[in-house]
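# Fold the following for me, if possible:
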Amino acid sequence: MKAAVMRAPNEPLSIEDVTISKPGPREVLVRLKAVGVCHSDVHFWDGAFPAELPVILGHESAGVVEQVGSMVSAVKPGDHVVSILSPFCGSCEFCLSGHMSVCHTVNRDFFNREEGAEPRLSAGGKPVNQFLNLSSFAEQILVHENTLCAIDPEMPMDRAALIGCGVITGVGSVFHAAQVEPGSTVAVVGCGGVGLSTINGAAIAGASRIIAVDLADEKLAMAKKFGATDFVNPKKGDPVEQVKELTGGGVHYSFECIGLKQTAEQAYMMLRPRGVSTIIGMIPPGVNIEVPGIELLVTEKRLQGAVMGSNRFRIDFPRLIELYKQDRLHLDDLVSDRIGLEGITGALQNLKDNKGTVARQVVVFD
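A predicted model of the protein is given here:
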């Protein structure tokens, strides 16, 4: 198969012939139809997060099941599926208590082949590392069955793929992690693909005011389509003060969707007493967030994280698709460009350069 291989940070991805293994026990081979290019991929491509090289990046994908290994029960050949980077084992403390999205952070080896087994991916007779249990910048993926969710075959693949990361991260953080209440006020810091999905989720949840915060006026204009009611550009003044002025003291819920120390701290400071700030952006390793300790005590503000929207993806994905069918989840507006495999390096650079017109660039296979 053809795949975009990363061999060095900040260098163009190499389009190569890569060998993919046959499905083993509980493994599924999927022919991909669409893959979203996510800012999380940029963090590994530019070296901000470590990656074992060579590696095939990509993790936001949809396709059709081609083959299944023994003991697979969740999907069958011909099923249309969406992948996720937070698979679940089904038997650990986190899975059994309903927090499946955390499982992969403590049970990583469960989803991989045993040490010494044939690698899932190889090129020139040498192993190629699999990124986040997926490696979706390729024509096919070979994954554990608990990485996949079967979906309605009528769902367009280029929009279905987006549900697997950016959309579930944003919408899921609203629904599951923060549990935004109808009539409440919300601030979303960062209006890329995840931020726009967070805004969309807050609108579906019934928030009365949704304040979009971004340095790019183009992204603020896009945010209006997804449900934002107010707009703050930090170039025009302190964003915390702007949000407090708009809301008479701060919001009930804030979401940080960039992954920076400064914006994470700003999102917390935008809260009113007893507000909840949820960090969604990928803050680099070694970076600490600082908030006034006394505020945690006397105002009861809360600071929390949410990985992949605290999802239960086999429940959430079909529900999100139904919301899309009802024109409530605006996936069509999220796609800013459709590209081929050879266009991935340029798409990563667009995200790194923070181009204001980019929401989600999607690789589409014939």
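# C-alpha only now, for contacts and for neighbours.
Will do.
# what number of residues lie near K244?
Here the count is done by other CA atoms under 10 Å, and K244 has 16 residues near it.
# Please disregard the earlier target; I meant G63.
A count of nearby residues for G63, using other CA under 10 Å, gives 27.
# roughly how far apart are I84 and G250?
34 Å (CA to CA, to the nearest Å).
# typed the wrong thing, it's R328
In terms of CA to CA, R328 sits 27 Å off from G250.
# Give me the more crowded residue out of these two.
Neighbour count, other CA under 10 Å: between R328 and G250, G250 has more, with 24 against 17.
# Please give the structure of this sequence too, so both can be compared:
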Amino acid sequence: MTMKAAVLREVNKPLVIEQVAISKPGPREVLIRTAAAGVCHSDLHFQNGAYPYPLPAILGHESAGVVEQVGSEVRTVKVGDHVVTCLSAFCGHCEFCLTGHMSLCMSPETQRGEHQEARLTLPGGPVNQFLNLSSFAEYMLVHEHACTSIRKDMPLDRAALIGCAVTTGVGAVIHTSGVRPGETVAVIGCGGVGLSAINGAAIAGAGRIIAVDTLGSKLNLAKHFGATDVVNSKDGDAVAQVLEMTGGGVHHAFEAVGLKITAEQSFKMLRKGGTANIIGMIPVGVNIELHGADFLTERKIQGSVMGSNRFPVDMPRFVDFYLSGKLKLDDMISRRIKLEDVNEAMDELKRGELARSVIVFN
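Next up, the predicted model:
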């Protein structure tokens, strides 16, 4: 079978819409008809070479769709199910999976081996599948542990956001950092992931949620997602403003930009005993500098990958949050576009003006 897909052939070049052949499902694989795919800043990191990836590849990793076919051993989903995908496919039996850290699983068995037929091919040879998914395409062929079934009354364009932005942002709050009711939170960067962290902090019962950005439009949006206070870092030292507002710093800080300076700011915003969480993708080769004496006050800094998720459990719950009005997804979608408009959406990411463009497939 062939399908239309957006292929990245060269770093720093536009994606090319091409016809790509997609294989049939193996025993534990699922063929999904893509309904919607968010255009995430992480896609841009791979397009511009900040994170090297073997090419050619089909980008896209934040998606939802409908199951079309399943392999003979698939037990978790069935034909006709509505599903959300997750790039952190898991095997279910390695040390990370068995100790509840499924998002850290790197088992090769969720992918096809080098001697097997490729899942995706062009006339010139195989196409690399991006982060277990490759969702800038009309179909996805994935391991069954790269997707989970959700309620059919959930709109699939909103469900796609759960596949990355929501799981990363909300998960960092409730899983990685364990925000408790009444605690103070700062979130640097109010794109899709940052807004999700703000929303997650509100759901977790944080007493004060401070949004930090350079764009007034994004700060206004942050208020809708649950921010109690906003700081425009163009108006002065963001760290000093947060320290003054909180009388000494926040319990939890979340960096959702992916820059050296904002990562360092997230640590400096902490009160004694506070925790900074780096959820933005800082480019390969960039080092973070911190003042060593600050560790004597038990301040902590840590990474969070995909919100430390247990996505087969988390994602259906996030769907319930949305349908009950707790999770604000409608306003996160800035534009709904066609696959052919993907390069324009990537350019918008460079300008940092929008929360999310979502590709909607017919």
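# Now the TM-score, please.
For these two chains in superposition, a TM-score of 0.98 is obtained (TM-score structural alignment, normalised by the length of the second structure); 360 aligned residues with a CA RMSD of 0.8 Å.
# Next up, the contacts around L32 of the first structure.
With contact set as CA atoms under 8 Å, 6 or more residues apart in numbering, L32 of the first structure has these partners: S61, A62, G63, V64, S136, A138, E139, Q140, I141, F365.
# which position in the second structure aligns with it?
Using TM-score structural alignment, the partner of L32 of the first structure in the second structure is T34.
# Equivalent analysis for K325 of the first structure, please.
When the second structure is aligned by TM-score structural alignment, K325 of the first structure is paired with L323.
# just M71 of the first structure next, same as before
Match for M71 of the first structure (TM-score structural alignment): E73.
# so the match of L32 of the first structure sits in a strand?
Yes. Assignment of T34 of the second structure by DSSP: H, G, I helix; E, B strand; the rest coil places it within a strand.
# Grab the nearest non-local neighbour of it.
Nearest residue to T34 of the second structure in three dimensions, chain neighbours excluded: G65, at 4.4 Å (CA to CA, 6 or more residues apart in numbering).
# Also A160 of the first structure?
Nearest in space to A160 of the first structure, with sequence neighbours left out and distances taken as CA to CA, 6+ apart, is A62 at 6.3 Å.
# With R31 of the first structure instead?
Excluding its sequence neighbours, the residue lying closest to R31 of the first structure (CA to CA, 6+ apart) is Q140, at 4.6 Å.
# ok so K24 of the second structure is a helix residue?
No. According to three-state DSSP, the state of K24 of the second structure is coil, so it is not within a helix.
# Run a quick neighbour tally on it.
A count of neighbours around K24 of the second structure, defined by other CA under 10 Å, yields 16.
# now swap in the one 4 residues further on and tell me
Applying other CA under 10 Å, we find 17 other residues in the vicinity of R28 of the second structure.
# what's the answer for the one 4 residues further on, then?
Per other CA under 10 Å, the neighbour tally for I32 of the second structure reads 28.
# Report the contact partners of it.
Neighbouring residues of I32 of the second structure by CA under 8 Å, 6+ apart: G65, V66, V67, E68, Q69, Y139, M140, L141, V142.
# So the second one sits against G80, correct?
So that's V66 of the second structure. Yes. Counting by CA atoms under 8 Å, V66 of the second structure sits close enough to G80 to count as a contact (6.0 Å).
# Name the residues of stretch 133-140 of the first structure that are buried.
N133, L134, S135, S136, F137, A138, E139, Q140 (16 or more other CA atoms under 10 Å).
# so what's the equivalent of T184 of the second structure over in the first structure up against?
Alignment note (TM-score structural alignment): T184 of the second structure maps to T185 of the first structure. Neighbouring residues of T185 of the first structure by CA under 8 Å, 6+ apart: A207, S208, R209, I210, T247, V251, H252, Y253.
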